[in-house]
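Participant: Have a look; sequence and predicted model below, questions after that.
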Amino acid sequence: MRVNADFTKRVAVHFDRNDWIASPAAGVERKMLDRIGEEVARATTIVRFAPGSAFAAHTHDGGEEYLVLDGVFQDETGDFPAGSYVRNPPTSSHTPSAKEGATILVKLHQFDPEDRTEIRRSITGDSNLQLFKDSREDVRVLNLSPGEKLDLDAVDGLELFVIAGSVQESDEEFSVWDWLRLPPGARSTALAGAEGARIWIKSGHLSQMI
């Protein structure tokens, strides 16, 4: 399976215009943002867990990172409510579930194979946050004031996900849970909407895919 697999192209996916697709696990649905592979895939996905649903135990050979967007996501290490950011490095394993339901943004099989950094933290509040940074990638949460301009210098590629509020890029509006991917070498700007914006940005990682 290949979804938005040409990393030389700009891609925009709007949450409300992207269909839910059933997963092999009962009660678990996905909106695919990009994907290369079948069930074991390099993927960026919004995943919705119905109350009481779960995935079978599995190992993340290529690592996993996720933002909890709604509800409470769970595994053997604890409960992760909306506003949680988690990085599970390569070779980690777990049995994810959501007793009361949850929605997450998750990225799979995109880590340095030698990365062993675990992160579990809250991203709630109004502060700018550096979530992770190494020689391959930079992951942040930024707050933009109403009308604030942000330069998007995608030297090695960039992804932007709107957590709250809205931004405009290339005359296209991105609101809550919309996703934008800029290819390596792209330069653009994001302009925050009337209510400002809280955005997740990951950069520096896409040139490896070309």
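Facilitator: That came through fine. Numbering: from 1, shown residues only.
Participant: use CA for all of it now, contacts and neighbours both
Facilitator: Will do.
Participant: which residue is nearest the middle of the chain?
Facilitator: Leu105 (4.4 Å; CA atoms, centre = their mean).
Participant: pretty sure that one contacts Ile46?
Facilitator: Yes - between Leu105 and Ile46 there is a contact at 4.5 Å, judged by CA atoms under 8 Å.
Participant: What is the burial count for the closest residue to Gly165 other than its chain neighbours?
Facilitator: Counting by CA to CA, 6 or more residues apart in numbering, Ala197 is the residue found nearest to Gly165 once chain neighbours are left out, at 4.2 Å. Ala197 has 24 neighbours, counted by other CA atoms under 10 Å.
Participant: Please list all residues in contact with Ala197.
Facilitator: Going by CA atoms under 8 Å, 6 or more residues apart in numbering, Ala197 touches Asn143, Leu144, Ser145, Pro146, Val162, Ile163, Ala164, Gly165, Ser166, Val167.
Participant: among those residues, who's most crowded?
Facilitator: Val167 (31 neighbours).
Participant: ok, and for the strand ranked longest in the chain, which residues are buried?
Facilitator: Counting residues, the longest strand found in the chain (DSSP state E) is strand 186-203. The neighbour-count check on strand 186-203 (16 or more other CA atoms under 10 Å) flags 186, 190-193, 196-203 as buried.
Participant: swap in stretch 132-141?
Facilitator: Residues of stretch 132-141 classed as buried: Glu137, Asp138, Val139, Arg140, Val141 (neighbour count, 16+ other CA under 10 Å).
Participant: what separates Asp115 from Val68, distance-wise?
Facilitator: Distance, Asp115 to Val68, by CA to CA, to the nearest Å: 22 Å.
Participant: and the comparison structure, right after this:
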Amino acid sequence: MLINADFSRRASLLPEQYQWVKSPQNGVERVMLDRVGAEKARATSIVRYAPDSHFPHHLHPGGEEILVLSGTFSADNTHYPTGWYLRNPPTSGHQPYSNEGAVIFVKLWQMSADEKHHVAIDTKDAVNWQKQGSREVCHLYSDAREQVSLQRLNAGDVLFTETIAGGAELLVLEGELIDVGQRYRRGGWVRLPDGAEAQIKTGADGVMVYLKTGHLSQVIGVDSR
């Protein structure tokens, strides 16, 4: 299966364009943002757990990155409410579920093989945020190949001020971004290729955005047209 699989091209999705697809597990649906492969795939998705739904215990050979967008996501008797950010390194495993229901942003098979440590950060805790120029930044993860953060920008701010080395991927969490007349509100997703230039500005109420940069420079694009 190929969905937005040419990483040399820009890709985007508005929340009103979401198409929820059933997963192999009852009560769990997903919106496929990009995907290269079948059920076990390099994939970026928004996943929705109905109340009292679960997956059986399984492994993630290529690692898993999660941001809890709403509700409470649980794994192995640990509970992560809205705002928690998780990284489960390659070869790790867990049994995920949700008692109350949850929506999560998930990236699979996109980590370096040498990544070894679990990460769990509560992005709603003010201690995890710091001022960086005119914006506030919650640093989530950084290594030689990628940088991941949540960022809060004020109204009218420009998201990128230079050419995007290594590409970028963003998910709007609050507020609005505007790019060439297109407005991306909460749930809007954009992926920009290595070397892209973009004049993306925030809307009248500012924005909070998940932002990953640098991770697309080594990805081989597959033409999915």
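Facilitator: Okay, I see it. Quantities reported herein were computed from a predicted structural model and do not represent experimental measurements.
Participant: circling back to that earlier point, identify the farthest-apart pair in the buried residues of strand 186-203 of structure 1.
Facilitator: Greatest spatial distance in those: Ala186 and Gly196, 23.7 Å, computed using CA to CA.
Participant: Pull up the aligned stretch in structure 2 for stretch 186-201 of structure 1.
Facilitator: Mapped onto structure 2 using TM-score structural alignment, stretch 186-201 of structure 1 covers residues 196-211.
Participant: pretty sure Val190 of structure 2 contacts Gly167?
Facilitator: No - the criterion here is CA under 8 Å, and Val190 of structure 2 misses it with Gly167 at 10.8 Å.
Participant: Who has more neighbours out of those two?
Facilitator: Using other CA under 10 Å as the criterion, Val190 of structure 2 and Gly167 rank with Gly167 on top: 24 against 18.
Participant: so which strand or helix has the counterpart of Leu131 of structure 1 in structure 2?
Facilitator: Under the alignment (TM-score structural alignment), Leu131 of structure 1 pairs with Leu140 in structure 2. According to DSSP states H and E, Leu140 of structure 2 maps onto strand 135-142.
Participant: Contacts made by that strand with the rest, please.
Facilitator: Counting by CA under 8 Å, 6+ apart, 85, 121, 123, 128-131, 147-154 sit against strand 135-142 of structure 2.
Participant: ok, so of those, who is nearest Val219 of structure 2?
Facilitator: Gln147 (15.4 Å).
Participant: Is it correct that Gly101 of structure 1 is in contact with Phe49?
Facilitator: Yes - with contact defined as CA under 8 Å, Gly101 of structure 1 counts as touching Phe49 (5.2 Å).
Participant: where do the contact lists of these two overlap?
Facilitator: Contact with both Gly101 of structure 1 and Phe49 is made by no residue, according to CA under 8 Å, 6+ apart.
Participant: Those two: which has the busier surroundings?
Facilitator: Per other CA under 10 Å, whichever of Gly101 of structure 1 and Phe49 has more neighbours is Phe49, with 27 against 20.
Participant: and that one, what does it touch?
Facilitator: Contact analysis of Phe49 of structure 1 by CA under 8 Å, 6+ apart lists Gly27, Val28, Glu29, Ser97, Ala98, Gly101, Ala102, Thr103.
Participant: Isn't Ile164 of structure 2 up against Arg191?
Facilitator: No - look at Ile164 of structure 2 against Arg191 with CA under 8 Å: they stay out of range, at 11.1 Å.
Participant: Can you give me the first-to-last residue distance of stretch 4-14 of structure 1?
Facilitator: Start-to-end span of stretch 4-14 of structure 1 (CA to CA) is 13 Å.
Participant: Quick check: Gly156 of structure 2 touching Ala204?
Facilitator: Yes - taking contacts as CA under 8 Å, Gly156 of structure 2 lies within contact range of Ala204: 6.7 Å.
Participant: quick revisit: Asp115 and Val68 of structure 1: which is more packed in?
Facilitator: Applying other CA under 10 Å to Asp115 of structure 1 and Val68 shows that Val68 carries more neighbours, namely 23 against 14.
Participant: What strand or helix carries the more buried one?
Facilitator: Assigned by DSSP H and E, Val68 of structure 1 belongs to strand 64-75.
Participant: Any idea how many residues pack against Gln218 of structure 2?
Facilitator: Other residues lying near Gln218 of structure 2 total 12 when counted by other CA under 10 Å.
Participant: From Leu33 of structure 2, how far out is it?
Facilitator: Applying CA to CA, the value for Gln218 of structure 2 to Leu33 of structure 2 is 19 Å.
Participant: do the same with Tyr49 of structure 2
Facilitator: From Tyr49 of structure 2 to Leu33 of structure 2 the distance is 17 Å (CA to CA).
Participant: what do you get for Leu67 of structure 2?
Facilitator: 15 Å.
Participant: where's Ser217 of structure 2, which helix or strand?
Facilitator: Following DSSP H and E, there is no helix or strand that holds Ser217 of structure 2.
Participant: er, Val47 of structure 2 actually
Facilitator: For Val47 of structure 2, the host element (DSSP H and E) is strand 41-49.
Participant: and for the helix or strand following that strand, what are the contacting residues?
Facilitator: The helix or strand immediately downstream of strand 41-49 of structure 2 is strand 53-54, counting by DSSP H and E. The set of residues external to strand 53-54 of structure 2 that reach it, using CA under 8 Å, 6+ apart, is Gln25, Asn26, Gly27, Val28, Gln95, Pro96, Tyr97, Ser98, Asn99, Gly101.
Participant: Give me the mean distance between strand 53-54 of structure 2 and structure 1.
Facilitator: When structure 1 is overlaid, strand 53-54 of structure 2 sits 0.5 Å from its aligned residues on average, using mean CA distance after the TM-score superposition for structure 1.
Participant: Beyond that strand, next helix or strand please.
Facilitator: Assignment by DSSP H and E places the next element after strand 53-54 of structure 2 at strand 58-60.
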